[in-house]
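> Prediction below, plus the sequence it came from.
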Amino acid sequence: MDVSSFVLLSHEQALRRRLDVTANNMANTSTVGFKREQPLFHEYVEKTKEAPVEDAKKTSFVLDYGAVHDASQGAFQATGNPLDVMIDGPGYINVEAPGGGVAYTRAGFIKILETGDLATSGGQRILDENGRAINVPDDQKTMVTIAGDGTVMGRDGPLGRIAITTFDEINVSPRGDGLMEGTRGRVLTAREARLKIGGVEASNVQPIVETTTMIDILRSYQTSMRMTESLNDMRKQAIDKLGRVN
């Protein structure tokens, strides 16, 4: 393979990556709290000392540099459950990760476990500002309310406050189990935290936008394939001419 083929191959790999990300976005159109992803690519320029012309000394390849989340907020979906919450602004709810540690989510479905601990719909316990589970006494399970700053109120007063952590989106990545992991986060204070009660956040994926992106990827791939075919034709013609000269 010559340099031009490697360049086209790097482009096609980038298109495949874009397609994978776009397909995942489409699959999560109805996933509560899901943030659409956007792939990032990095240009890698390889320089050679010798080339037929000066411009040919630099060859540009496409490298996969990862993905970032679109931080725009999804719409509010009322659920009728007074414990369900939607974060109004940036941030993620702190939950206990499977296997230990802290994970994060925007999906605000909240329930009370048999143990009295507040948890997500997947059963992960919700953590307070000190990294501890928020427990509701048995005799207060029907009286629990959540305030706009995340404070969980029982009959006799506050039971804890739901921890909400903000990150630079570049520092947040999916764990693969519906939760997120993040680094360099900051827990919001009661004054900074804002929750809407009685509903959850819808996915911010726009199906029309993702469909348009898929069409663009397909057309780009078709163009790349036509260029590959043209290069193959050029090689065949060159080989044919060399054979005739010999």
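Structure received.
> going forward, measure contacts between C-alpha atoms and count neighbours the same way
Noted.
> from the chain's centre, how far out does stretch 191-198 sit?
Relative to its chain's centre, stretch 191-198 lies at 22 Å (C-alpha atoms, centre = their mean, to the nearest Å).
> List the buried residues in it.
The neighbour-count check on stretch 191-198 (16 or more other C-alpha atoms under 10 Å) flags 193-198 as buried.
> Touching, Ile110 and Ala119? I think so.
Yes. Shown here, Ile110 and Ala119 form a contact pair, counting by C-alpha atoms under 8 Å, at 5.6 Å.
> so what sits against both of the two?
The contact sets of Ile110 and Ala119 do not overlap (C-alpha atoms under 8 Å, 6 or more residues apart in numbering).
> on contacts alone, who are the packing partners of the longest helix belonging to the chain?
Longest helix in the chain by number of residues (criterion: DSSP state H): helix 207-245. Helices and strands touching helix 207-245, by 3 or more C-alpha pairs under 8 Å, 6 or more residues apart in numbering; DSSP states H and E, are helix 3-27.
> what element comes up after the helix it packs on heading to the C-terminus?
Note on helix 3-27: by DSSP states H and E, the next helix or strand toward the C-terminus is strand 37-47.
> Comparison target, given below:
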Amino acid sequence: MSNAALHVARTGLDAQNMRMQVIANNLANVNTTGFKRDRASFETLAYQAMTAPGAASSESTKYATGTNLGTGVQINGTAKIDTQGSLQSTGNALDMAIEGPGYFQIQMPDGRTGYTRDGNFNLSQDGTLVNSDGFQLQPQIQIPEGAQNITIGADGTVSVTLAGQTEASEVGKIELARFINPAGLQAGGNNLLTETSASGQPQVGAAGVDGRGNIRQASLEGSNVNIVEELVDMIETQRAYEVNSKMISSTDQMLQYVNQNI
């Protein structure tokens, strides 16, 4: 029984340690553009049924509750909390933020499409819109050489004014992707997420249509990490870790008592 208690407490230490890692990652990315905080969820491990509820306790009676002993806890997953981050004006015409659901589409080097809320874009040497790592925005937007003014509408329409012209010319339209279950996207590096079977297929289209958010030019979306909430979660996790550690210490003392006195 005591050895089982040691195992249960160890699973608690492992789970709280993983939760602390999730919190640490949230706090580390408090200033990351478009970052969505993660939340760890827990589930019980299998129970040991010593006596099943309803089993016969005598010839004429049955156990009302039974005896079930838990074997511990584990983290069953981490999910991104997809709430809106605060929008910050930058004054840079190529910066974009999404107000509402949706993701920018990025062409990754391996040919797959990545999805991001990070709207920090720049121009490549040939005038195409790329993110800070040089990955192209999809669909590709080409800005003509000599463009004096770049305007990006709420629906994603990109227009430029060329030298010698008074009216703006449309050069492309940014499309956003939306997912039925955005929490099911696979997080990777470089602020990019990838599609999974859990997220469902992307629903791609113009911004502001079919539930997709609007695009705000010259702004960036900040992280949705709340430092105060994370610190409260960190203290709670630390206390839970200490309690499980105390359980191991107490169980060890019980085993020592048994070995010395029985």
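Ah, there it is. If you're wondering where the values come from, they're calculated on a predicted model, not measured in any experiment.
> Can you calculate the TM-score here?
Here the TM-score for the pair of chains, by TM-score structural alignment, normalised by the length of structure 1, is 0.88; 236 aligned residues with a C-alpha RMSD of 2.1 Å.
> Okay, angle between the longest helix of structure 1 and helix 3-27 too, please.
160 degrees (axes from the mean of the first three to the mean of the last three C-alpha atoms, to 10 degrees).
> Could you check helix 207-245 of structure 1 and say which residues are buried?
So, applying 16+ other C-alpha under 10 Å, buried residues of helix 207-245 of structure 1: 210, 213-214, 217, 221, 224, 228.
> roughly how far is that helix from the heart of the chain?
Its chain's C-alpha centre and that of helix 207-245 of structure 1 lie 31 Å apart, by C-alpha atoms, centre = their mean.
> Check stretch 35-52 of structure 2 too.
Relative to its chain's centre, stretch 35-52 of structure 2 lies at 19 Å (C-alpha atoms, centre = their mean).
> Quick one: the buried residues of helix 207-245 of structure 1 as JSON lines, columns for distance to Leu40 of structure 1 too.
Below are the buried residues of helix 207-245 of structure 1 laid out as JSON lines (distance: C-alpha to C-alpha, whole Å):
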{"residue": "Glu210", "distance to Leu40 of structure 1": "16"}
{"residue": "Thr213", "distance to Leu40 of structure 1": "15"}
{"residue": "Met214", "distance to Leu40 of structure 1": "16"}
{"residue": "Ile217", "distance to Leu40 of structure 1": "15"}
{"residue": "Tyr221", "distance to Leu40 of structure 1": "18"}
{"residue": "Ser224", "distance to Leu40 of structure 1": "20"}
{"residue": "Thr228", "distance to Leu40 of structure 1": "24"}
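> Among those residues, which pair sits farthest apart?
Farthest pair in those (C-alpha to C-alpha) is Glu210 and Thr228. Separation: 26.9 Å.
> Just to check, Ile23 of structure 2 is in contact with Glu236?
No. If you go by C-alpha under 8 Å, Ile23 of structure 2 and Glu236 don't touch, sitting 11.1 Å apart.
> for the closest residue to Glu192 of structure 1 other than its chain neighbours, what are its contacts?
Nearest non-adjacent residue to Glu192 of structure 1, counting by C-alpha to C-alpha, 6 or more residues apart in numbering: Asp149, 7.6 Å away. Counting by C-alpha under 8 Å, 6+ apart, Asp149 of structure 1 makes contact with 161, 190-195.
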